[in-house]
Structures are given as structure tokens and as C-alpha cells.
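Asker: Provided below for reference: sequence and predicted model.
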Amino acid sequence: MSGLVLRGVGAGYGPMRVLEEIDLEVAVGERVGLVGLNGHGKTTLLRAVMGMAGWCDGERSWRGRSIARTAPHELARRGLILMPQGDAVFPGLSVRDNLESGAYLPAAWRRRAARRRRVLDLFPKLVPHLDQPAGTLSGGERRMLSVGRGLMADGELYLVDEPSLGLAPGIATGLVRALMSLELENGAMVIAEQNRSLLGGVDRIVRLHAGRIAEELPAAAAAVAEGR
């Protein structure tokens, strides 16, 4: 089934071009790891899919329908969920309220209790903190909360940006492992991560270099190429 398709996508900010002629397909049910050094276009690619780069050209489609001229909030309504870098939480709200803010569409809101249970199954460290302000959590807990809020929505395509950024290795491993255990059903996931060793659960690795796709490999072949 057709999933995310990018054809000739370029993107940047003001006069600066970051991405050059990106051609990429992500099938429904597939997890793709997007790797590369900082500054080579991983974040811009995810933002370009959502129409959130400074500008974007080329063709973008999801499930056979063009999304090139669709506003970011409309894409979110259609199930395209961007989980940005860092611990993007509302520090003054409780952990529970932060999670429920992710269930902003009517269907997700009606099922918010079940969705919250699913998130807490993935991130049990949040359970004792449900009623405390998010700003009092540790860095790793805030990152779990930020990702968990994204999972509260009616997601089909999950775009996850650098989930391990700033986290201790053990916490980062647990966070990425939780994302890999998520049942995608009829969805897909693109996870941008500088630490390729965390991406053992993806189906394919795509490496960006200087704003272009430099390499695409099945995950197993990528591991062999790294000598692991």
C-alpha cells in the first residue's frame, strides 16, 4: 500500500537550501531510520514533510494524496504526527494534562483513557508522576512525556526527531525500544537519529549527507556495513 512518497523535494530557510532533490518512499507498516551528522538535513526533511520548513518544493504525498499544499494543522488532522527534538512539554501542566493535550481530535479525545494506558504501558516511569507538574520531571521523563503526547493522537505517520538527544545511554535505549514496539497497524514511522546503533528495530536505514540521500540499506545490511 502506498505510504509516504517524496519526489524531487528541496527545502530550506530563507535563501539557504538545506535539502536537494530528495526522492524517498516509506511503505505503510514500515519503520525507516534517518541517519546523518548534525546539519545534514534530518530535521529539515521531517519538517518539510509537514510543510514546516521555511519553504519546500517538489511533490509530497501520503496514501496516494498530495500533501504539498496542505497546512500543517490539516496534516495533523489526517494523522501525520511530528515529534520534535527535545522535551517539548507544558511545564506548568500536570503529566496527565500534557498527555491529554495530545488527544486533540474528537475521536482521540473520546478514547483518551485507553490511549493514556497505552502510553503508560510504553513508559511506566511516568505512572507515579501523573499528577505532578511536567516541569518537575527529569530530562528523560520529560522526553518520554513529549513522545507519549504525540502517541495520544490519531497517528498514521509518525515523524520522530532525535529521540535520544541529550539522554543518558540507558534511557535513550529504553525510549527508542518503546517506539520500536509500537504497533503501527496501517501507519508508518520515520525516526531521525544520529546514533545509528539505537535503530536496530527499523526496516531500512536512509543516510543523509549534505542535504541529499547518500545511501539506502536494509537495516541488517547497514549493521554489517558498520561492522557490528
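Answerer: Thanks, I have it.

Asker: Please count neighbours and contacts with C-alpha atoms only from this point.
Answerer: Fine.

Asker: tell me the SS of the spatially most central residue of the chain?
Answerer: Centroid check for the chain by C-alpha atoms, centre = their mean gives residue 160 as the closest residue, at 1.5 Å. In three-state terms, and counting by DSSP: H, G, I helix; E, B strand; the rest coil, residue 160 is strand.

Asker: I'd assumed residue 86 was in contact with it.
Answerer: No - applying C-alpha atoms under 8 Å as the test, residue 160 and residue 86 come out as separate, 10.7 Å apart.

Asker: Next, report how far stretch 20-40 is displaced from the centre of its chain.
Answerer: Mean-position distance between stretch 20-40 and its chain equals 11 Å (C-alpha atoms, centre = their mean, to the nearest Å).

Asker: List the contacts of the nearest residue to residue 75 once chain neighbours are set aside.
Answerer: Of all residues not flanking residue 75 in the chain, residue 50 sits nearest, at 6.9 Å (C-alpha to C-alpha, 6 or more residues apart in numbering). Residue 50 makes contacts with 71, 72, 75, 80, 82, as judged by C-alpha atoms under 8 Å, 6 or more residues apart in numbering.

Asker: how close does the residue nearest to the first one when sequence neighbours are not counted sit to residue 34?
Answerer: By the measure of C-alpha to C-alpha, 6+ apart, the closest residue to residue 71 outside its immediate chain neighbours is residue 51, 6.7 Å from it. Residue 51 is 18 Å from residue 34, where distance means C-alpha to C-alpha, to the nearest Å.

Asker: cool, residue 43 as well?
Answerer: Taking C-alpha to C-alpha, one finds residue 43 at 10 Å from residue 34.

Asker: Compare the two and say which one has the larger neighbour count.
Answerer: Shown here are residue 43 and residue 34; by other C-alpha atoms under 10 Å, residue 34 has more neighbours (28 against 20).

Asker: try this one next to it:
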Amino acid sequence: MNISVSNHLPGAPARQPQREVLNVKGLSAGYGPVRVIHDLDLVVHCGERIGIVGLNGHGKSTLFYAIAGLTGWQRGSIKLNGREVGRTRSQGPGRYTHEIVRAGLALIPQGDEIFHGLTVEEHLDSGAYTAAAWRDRAARKLRILEIFPPLRKLMGVPVGRLSGGERRMVSIGRGLMTDASLFLVDEPSLGLAPKIGKSVINALMAVKLGNAAMIIAEQNVALLEGRVDRVIGMHVGKLKGEASAALALNVYRKA
């Protein structure tokens, strides 16, 4: 995907549905004997930015892990760019994740999944792991710095010396360096001060997706309201329908 900064303004007319990037049908998934996701359906089109909101422990991260092939077991269909990537994980989580990544997935996990001894620039370079992305890495880094200007002066600094907000920018920026067509961003504001969390969400809204799509899992519903194309509430492993962020929050709390 060619990352750039979007000039799209909130409140602009909704885009017409386009090609399906993700089609999930009848997905159940969990860890060991525990079922976390229950018969879940979800369709995402290219160009869409979707928010999945819900309290911690209700399955948002597990949904992302299932799409990436990282749950202990699962059943149901997961199609990424028309290719079936869902299968029973009887041979262990992660066994087929490299194939799913090649099909177009980028998972940006919650928290600081970083290498503290590497610099900011080294982290960004590590996201350009395909041949095409590596050749284009200089231009891609410039686009990431447009999205996260505070990183400009930190490129040579070990990530372990950065603040929590700066580390989150590095983690997200590394994910955006890829050629993915589907970005799964898990709890981007988790553990951050409100002002910093808002700035991280603002940066994600500035990414022009083109033919890619983005799903943001977030507990802080107010950060997504009016900012994404769709908001879906999640409660005890089930999606509770699309609504405004405020209504979605009310739906999963009362479910």
C-alpha cells in the first residue's frame, strides 16, 4: 500500500462500497478449551476505516489474532482479498501466519511490541520486509514522518529511551511501512495520556488507505466517534451491529 496523508474531512459523503478486502463468516476461535469468539461475521471493503469498540476481555484482540492465525484453535471462513486464510489451528498458532501476511495482512498489536535497543529508524526499516517495500523504504519513511512529525528528531534514538506515546508512534509506523491491504490496529490509545492517545488516533485518521482497509479496536469510544466509516460494538465475543460510537457503546454494555 502507498501510504500518504489524507485530506478527507469528517462529515464528507460516505464512499460507495468497493471490493471486499476481508470476509469473515461463522468465525469461532479461542485458546485451549476457552471459546472467545462466537460465530462472528464481518465484511470490510477497500478504503474503509472501521472501529470495533468494547470493554477489555470481550474478544477484540482475539478477533485480530484469529484473522492472523494466532489463536489456539478456530473454525469458520476468513477470506483476505478473496483468498481463504482461515483454517483449524490444530497444528499450533502461528503456523500459517506468514502466508496470511503475504496475502496482505498487517497486525499492529496493542502495547509496546518493540525492541528497546533498536533505533526508531531501524524499527521503521524492519517494517519494510518485502522486496518492493525495502526498495521504497526511504520514501515510505518520509510519509511516516508526515503522519508522526515528533519522530523526525528521534530517528537515531534507541526506542527504549522514548516516551510511551513516542513508542506507540514507532510501533504503528513500522506496521504502516508494509505493503498490506488490511491493517489491524489493536488498542492504539491503551495506556496513553488522553492528549497523546487523541494525537495517535488523529494520525491514524490521516492515513490515506487507497485500496487498503483499516480496522481499529478501541476501548475509548469517544476517540472514534465521527472519525471512522463504521463503528461496531463487541460484547462477549460477538459483534453487536453497526451504530454511532455512542450507540454502539450503549449496545454492548446492555447486551
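Answerer: Noted; the coordinates are in hand. The model shown is predicted, which means the values in this text are computed figures rather than measured ones.

Asker: for the second structure, what spans make up the helices?
Answerer: Under the criterion DSSP state H, helices of the second structure are mapped to 60-67, 97-102, 120-127, 131-135, 137-147, 164-176, 194-205, 245-254.

Asker: Quick check: which of the ones you listed is nearest to residue 221 of the second structure?
Answerer: Distance to residue 221 of the second structure, taken as C-alpha to C-alpha, is lowest for helix 245-254 among the helices of the second structure, at 5.9 Å.

Asker: got the buried residues for that closest one?
Answerer: Within helix 245-254 of the second structure, the residues that qualify as buried are 245, 247, 248, 249, 251, 252, counting by 16 or more other C-alpha atoms under 10 Å.

Asker: Out of these, which is nearest to residue 129 of the second structure?
Answerer: Looking at the buried residues of helix 245-254 of the second structure and their distance to residue 129 of the second structure, the nearest is residue 245, at 35.2 Å (C-alpha to C-alpha).

Asker: And residue 3 of the first structure, what's its match in the second structure?
Answerer: Using TM-score structural alignment, the equivalent of residue 3 of the first structure in the second structure is residue 21.

Asker: Would you mind confirming that that match makes contact with residue 180?
Answerer: No - taking contacts as C-alpha under 8 Å, residue 21 of the second structure lies outside contact range of residue 180: 10.6 Å.

Asker: and for these two, which residues touch both?
Answerer: Jointly contacting residue 21 of the second structure and residue 180 under the rule C-alpha under 8 Å, 6+ apart are residue 212.

Asker: neighbour-wise, which of these two wins?
Answerer: Legend: neighbour count by other C-alpha under 10 Å for residue 21 of the second structure and residue 180, higher for residue 21 (24 against 21).

Asker: quick one, what contacts that one?
Answerer: Here residue 21 of the second structure is in contact with 43, 44, 45, 46, 79, 80, 81, 82, 181, 182, 212, 213 (criterion: C-alpha under 8 Å, 6+ apart).

Asker: And the residue nearest to the centre of the first structure? What does it align with in the second structure?
Answerer: That one, residue 160 of the first structure, aligns with residue 185 by TM-score structural alignment.

Asker: ok, now residue 110 of the first structure?
Answerer: With TM-score structural alignment as the criterion, residue 110 of the first structure pairs with residue 135.

Asker: cool, residue 52 of the first structure as well?
Answerer: Structural alignment (TM-score structural alignment) places residue 52 of the first structure against residue 70 in the second structure.

Asker: Residue 111 of the first structure and residue 125 of the first structure, how far apart?
Answerer: 22 Å.

Asker: Could you do residue 220 of the first structure as well?
Answerer: In this view, residue 220 of the first structure and residue 125 of the first structure are 31 Å apart by C-alpha to C-alpha.

Asker: what do you get for residue 79 of the first structure?
Answerer: 27 Å.

Asker: Quick one: residues contacting the residue nearest to the centre of the first structure.
Answerer: Residue 160 of the first structure neighbours (C-alpha under 8 Å, 6+ apart): 82, 83, 84, 85, 189, 190, 191, 192.

Asker: Settle this for me: residue 145 of the second structure is touching residue 152, isn't it.
Answerer: Yes - between residue 145 of the second structure and residue 152 there is a contact at 6.0 Å, judged by C-alpha under 8 Å.

Asker: re earlier: what do residue 43 and residue 34 of the first structure both touch?
Answerer: Common contact partners of residue 43 of the first structure and residue 34 (C-alpha under 8 Å, 6+ apart): residue 192.

Asker: What is the neighbour count of the equivalent of residue 148 of the second structure over in the first structure?
Answerer: Counting by TM-score structural alignment, residue 148 of the second structure corresponds to residue 123 in the first structure. By other C-alpha under 10 Å, the residues close to residue 123 of the first structure number 18.
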